[in-house]
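Chemist: here is my input; please provide its structure:
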Amino acid sequence: MNVLKSLRAGLVCAAAASALLLSGCAGGATPSSSSSADAGTPVRGGDLVVAVPTDPQSLDMVANPGQVTAHIGNMLYEKLFEVDKTFAARPMLVDTYKQSEDRLTYTFKLRTGVTFQDGNPLTAADVVASLERWLKSHVTGQQVAADVKSLKATDDTTVTLELKKPRYPLIDELASPGAEVYEAKNLKGVPATGFAKEAAVGTGPYKLKSWDIGQQVVLERYDGYKSRAEEDWGGQAGAKHAYLDTVTYKVVADQDAVVNGLQTGQWTHAMPGDDQYTPLKNNPAVVVSNLAGANQNVLIPNFNKGSKFSDVRARQALNLLMDKPALNAATGGGPDLTVEVGALVSQDNKGLYSTAGDDVYKQHDPNKAKELFAQAGVNAGDTVRILTSNSYPQFSQWAVLLQDQLSKIGIKTKIDTYDFPTMLGTITKDPGGWDITTLFFNAALTSPSQMPALTLGVFNGSGSPEMAKLIEDYNAATSPETAKTLMDQLQTFVWQQFPVITISQSKLYAAYSPTLKGYDTFYRVFWNSWLQK
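Modeler: Predicted coordinates:
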């Protein structure tokens, strides 16, 4: 597996960050008191203008797991299953499905009458071609592929997937980004960089109208779209009405311009940076709503030989030393956006959220940390090497604060700051040449195999037979209760071995004009939104 791609795929949907994303940017939210979700009778028509921080670069969600790509792609494409606002998988292109008694064979019956945006009917062959590519080339798909025995179209509307062994989270993984269904004809000979914009054709309620690279992407309603019935599931699932004529995504990289444009009406919706949260929340002309899901903010210690953190006692010491409230203060957004928990997933994900290890997360004892560092061979006067990135301001701020905290117990630091791709490249090219790095991950994922904190072995040397066995046991679970117990065990193991040390979780938010109605506070999903005249 490509390490850089894996890390990019594990990054969270950060509101003002670059296009690097996540393995699964999903979620909804309970709307704030000023939300537009219950805004009366919808009005059809109009152009919604949305500010985005970067050009999508590609609309191929396998080749480019970027934030903007994912959010626009959600409007264009659909999957066999989609996540609702509680992170539960719901059928989308699937009408019905059966699981065999031995839990090895899944038979998916597709909805009839569904067409791609070029008018061609959806067939089982399209689903098979799309999932074969996902299994081969996408991070989550590669995790699933090891358990897949066969995948075939048994007729035009039926897909059969046979496993080598039961896989409890399979349906959730089929609802994750990258498993979108494209036309089979558009996937022939696609390079690793992804397909051209002409192949950006899906079954969703909006289709690509135009794309001015670096400037804007315009989607228009697909009049041939066939919605599911009136299931009010929220998130990316259920009925899709497509009230808006068009949705225009304007590339606006400058945060001051993002805020000014909201206030002057140049665009209706944006996801600004955390430092803009409080002033926007206090602005009566703008609606601010928190989104479900979160970033998992982490320090990553290096387990590899040559690192000062190859000894678990040094990792224990780092956790004890870290002044997490001070680090969180540098994250931005204040208490409304920062949650001091050590969980691997957002509390919105009821099935996977765990409090296991919270007692370890909350520990803070610099004197004990100094003792443990000495036992691990890290003494006063030694130098810890921190790699960080100026592409995300909080990364470099965490590094500076950690430098100060280490200096108080006599340990020196050397901070190397790079743009984000260079930082990742430096880490992977010299596995023993660094000690700590700074990252955040998507905390809205739906299976352990998707969670970077559990799968960082190729990145920081933290892989272990014990971790692999716990993930394997989770995949073999037979009930939600068993799965929850195993998730508790996985999180406990993380707080024993410290493949990552969680600083906090950061909630996400959107800011938008009061004229945007019917918005479900689900990132940039707008098919049930409308504009008040």
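Chemist: rest of the way, CA atoms for contacts and neighbours
Modeler: Fine.
Chemist: can you pull the contacts of Glu173?
Modeler: Contacts for Glu173 were tallied using Cα atoms under 8 Å, 6 or more residues apart in numbering; they are Thr140, Gly141, Val144, Thr446, Ser447.
Chemist: how about a markdown table for those, with secondary structure, distance to Ala292 and neighbour count added?
Modeler: Below are the contacts of Glu173 laid out as a markdown table (DSSP: H, G, I helix; E, B strand; the rest coil; distance: Cα to Cα, whole Å; neighbours: other Cα atoms under 10 Å):
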| residue | secondary structure | distance to Ala292 | neighbour count |
| --- | --- | --- | --- |
| Thr140 | helix | 21 | 26 |
| Gly141 | helix | 24 | 24 |
| Val144 | helix | 26 | 22 |
| Thr446 | coil | 13 | 25 |
| Ser447 | coil | 17 | 22 |
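Chemist: would you format those residues as a markdown table with distance to Thr248 included?
Modeler: Formatted as a markdown table, these follow (distance: Cα to Cα, whole Å):
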| residue | distance to Thr248 |
| --- | --- |
| Thr140 | 30 |
| Gly141 | 31 |
| Val144 | 35 |
| Thr446 | 30 |
| Ser447 | 33 |
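Chemist: and this one, please, so the two structures can be compared:
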Amino acid sequence: MRPRHFRQLVSVIGLSIGLGLLAGAATEAVAQDKKVLRFIPHAGLRITDPILTTAFMSRNHGYMIYDTLFAVDDKMQVKPQMVEKYEVSGDKLTYTFTLRAGQKFHDGAPVTSADVIASLARWGKNDTMGQKLFSYTKEWKEVDANTFQLVLKEPYGLVLDSLGKPSSNVPFIMPKRMADTPANQNVPDEIGSGPYRFVKAEFQPGVKVVYEKNPDYKPRSEPPSFTSGGKVVKVDRVEWTSISDPQTAMNALIKGEVDIWEQPAFDLLPELKKQKDIEIRNLQPLGMNYMLRMNWLQPPLDNVKVRQAILHAIQQEDYLAAQVGDPDYYKVCGAIFGCSTPLKTEEGAVGIKKADVAKAKKMLAESGYKGEKIVIMAPTDLNSINQLPLVSAPLLRAIGMNIEVQSMDWQTLVGRRAKTDPIDQGGWHIFHTAWGTADMMNPITNAGVKGLGKVGGFFGWTEDAVIEKLRDDYARETDPAKQKAIATAVQKRLYEMVHYIPLGEYFQPSAVRKNIKGTLPSPAFVLWNIEKN
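Modeler: Just a heads-up that it's a prediction; the model follows:
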């Protein structure tokens, strides 16, 4: 179903829901004449723990209430954030970090080394770069309340890159009592030390999130750049209201009922550009990448020949044309580390510009596939990817696969994709997602590359000892030319074993009212430095 047809089906319902939500925004804060920034996120927030999931909604929420030890600027250089200073020993085995003075959590407790160490330990269980960093780690040591050390087993060149990782999962720092929560469970409270405080009493999961300015936050003195520098809050309150119908969202923005629409539908951009009070801003300059991810634990996708057949049945242009539509905003590209990064290569890429349906049918027949049902999970409320499953279904039916598309909201999909249950107990075969290029720039940060299986792997649980050795080789290597050669070998192996299928690169602009100044380009969507005039 095309986006316009889908909107016609839901516009009446969406209009009623959206206007109802907006009418409910007349809160006590507004009555008190506080400055309120109103924001339409790309989906509703349900999972409030940014370590539990890689979902960008949870990551963006994390940047509102948490802070990080390091961050990256617009040149992707790592800069201190919560850290005041650090030293590296001559043998490069010991890193000593000192925290900035006066940092407090939202409950008034000081930020300490114990909080940091516990937070990083939890992050290191789930995150791709964190897992690799901890595999090189001998111990974390608390020197005093503001000083701590990382002691390595052997030199590792990506320590600061890991601690300053800008996107999912971000190594956010939380109180130790929260960080002691098992990494597979949501933290019991939303307390950080970041520029905003979470207003729990007004939280409506999947519908509305409210934040207030943190009066105790002390920004850095440097100008803001990407996720680094001074996080200066210039509004009193931020309200996220989820409006799933694009037409309703556009009308709300035009009327001034909301200030920023994070991800406007691409085919509404021409209309938005005509509005004198609205600007289209590219706030994610590194771009995004679509992905089809398969479940290696679920028969018949545990068979590499079946996965290879699916790979040959697909071409990127079909997905990009259906989901984005305007070639000005997308690019066909088989580079798994991003189309504009130093590790870009087309080596090993299959089915980028043209599918081979005849070969795919032959490969499927030779694989032993017996017509088993293939379940594709399809999000109904995430306009940035909701067309992708609807493209995959007919392409895979065309080569003889028995496809069932199961629709659900995005946060339900995020929860379900973590399950390894059989199909008759809620299991799944395929889901589609999108990643920022910052999440995919090398073999360590790209979660889809991991070959760790059920213990530490990304959803889909690819298990591949060959690719894990290559990732270790990359982590140890410091020569850029040799790193690129290793990354190329990783890409060839990924296409051979079909860890995932790249579906192309796109650039998602945001729609912003012109009275909103100071929006920051960033690998994540951040809402500090913003003025509302």
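Chemist: tm score of chain vs chain?
Modeler: The TM-score (TM-score structural alignment, normalised by the length of structure 1) is 0.78; 477 aligned residues with a Cα RMSD of 3.5 Å.
Chemist: which of the contacts of Glu173 of structure 1 map to contacts in structure 2?
Modeler: Among the contacts of Glu173 of structure 1, the ones still in contact in structure 2 (both residues aligned by TM-score structural alignment, their matches' Cα atoms under 8 Å) are Thr140, Gly141, Val144.
Chemist: wait, isn't Ile213 of structure 1 in contact with Asp55?
Modeler: Yes. Contact criterion Cα atoms under 8 Å: Ile213 of structure 1 and Asp55 qualify, at 6.8 Å.
Chemist: ok, these two, which is more surrounded?
Modeler: Using other Cα atoms under 10 Å as the criterion, Ile213 of structure 1 and Asp55 rank with Asp55 on top: 24 against 12.
Chemist: now that one: closest residue in space that isn't a chain neighbour?
Modeler: Ranked by Cα to Cα, 6 or more residues apart in numbering and with sequence neighbours excluded, the top spatial neighbour of Asp55 of structure 1 is Gly214, at 5.2 Å.
Chemist: what segments of the stretch 101-250 of structure 1 are helices?
Modeler: 124-137, 139-145, 170-174 (DSSP state H, counting those that start in this stretch).
Chemist: tabulate those (a markdown table), appending distance to Ile436 of structure 1.
Modeler: Shown next, in a markdown table, are these (distance: least, Cα to Cα, whole Å):
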| stretch | distance to Ile436 of structure 1 |
| --- | --- |
| helix 124-137 | 29 |
| helix 139-145 | 24 |
| helix 170-174 | 31 |
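Chemist: can you tell which of these is closest to Met451 of structure 1?
Modeler: Closest of the helices of the stretch 101-250 of structure 1 to Met451 of structure 1 is helix 139-145, at 9.5 Å (criterion: Cα to Cα).
Chemist: which helix or strand contains the aligned residue in structure 2 for Leu387 of structure 1?
Modeler: In structure 2, Leu387 of structure 1 lines up with Val375, judged by TM-score structural alignment. Using DSSP states H and E, Val375 of structure 2 sits within strand 373-379.
Chemist: how about residues contacting that strand?
Modeler: With contacts defined as Cα under 8 Å, 6+ apart, strand 373-379 of structure 2 is touched by 385-386, 389-390, 393, 401-410, 413, 423, 428-432.
Chemist: superposed on structure 1, what's the mean shift for the very next helix or strand once past it?
Modeler: Next helix or strand after strand 373-379 of structure 2 toward the C-terminus (DSSP H and E): helix 388-397. Superposing on structure 1 and averaging over aligned pairs (mean Cα distance after the TM-score superposition for structure 1), helix 388-397 of structure 2 comes out at 2.7 Å.
Chemist: helix 388-397 of structure 2 vs strand 373-379, what angle?
Modeler: Here helix 388-397 of structure 2 runs at an angle of 160 degrees relative to strand 373-379 (axes from the mean of the first three to the mean of the last three Cα atoms, to 10 degrees).
Chemist: now the strands: where do they sit in the stretch 251-400 of structure 1?
Modeler: For the stretch 251-400 of structure 1, applying DSSP state E, counting those that start in this stretch gives strands covering 269-270, 287-301, 338-339, 383-389.
Chemist: for Thr482 of structure 1, find the nearest of those.
Modeler: strand 287-301 (23.3 Å).
Chemist: tell me what that closest one is packed against?
Modeler: With contacts defined as 3 or more Cα pairs under 8 Å, 6 or more residues apart in numbering; DSSP states H and E, the packing partners of strand 287-301 of structure 1 are helix 277-281, strand 436-442, strand 501-512.
Chemist: go again using 7 Å as the cut-off
Modeler: strand 436-442, strand 501-512 (3 or more Cα pairs under 7 Å, 6 or more residues apart in numbering; DSSP states H and E).
Chemist: tell me where the stretch 351-500 of structure 2 has helices.
Modeler: Secondary structure of the stretch 351-500 of structure 2 (DSSP H, counting those that start in this stretch): helices at 357-367, 388-397, 410-416, 465-476, 480-497.
Chemist: show me what the shortest one is packed up against.
Modeler: Right, helix 410-416 of structure 2. strand 373-379.
Chemist: please repeat the previous calculation with a cut-off of 10 Å.
Modeler: strand 373-379, strand 402-408, strand 430-436 (3 or more Cα pairs under 10 Å, 6 or more residues apart in numbering; DSSP states H and E).
Chemist: mind putting those strands in TSV, mean neighbour count and distance to Glu317 of structure 2 included?
Modeler: Output for those, formatted as TSV (neighbours: other Cα atoms under 10 Å; distance: least, Cα to Cα, whole Å):
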stretch	mean neighbour count	distance to Glu317 of structure 2
strand 373-379	21	19
strand 402-408	15	21
strand 430-436	22	15
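Chemist: of all the ones you listed, which lies closest to Val170 of structure 2?
Modeler: Per Cα to Cα, nearest to Val170 of structure 2 of those: strand 430-436, 13.0 Å.
Chemist: what's the angle from that closest one to strand 373-379?
Modeler: Using the same axes, to 10 degrees: strand 430-436 of structure 2 against strand 373-379 is 40 degrees.
Chemist: show me what Arg59 of structure 2 lines up with in structure 1.
Modeler: Match for Arg59 of structure 2 (TM-score structural alignment): Ala70.
Chemist: before I go, just wanted to say thanks for your time.
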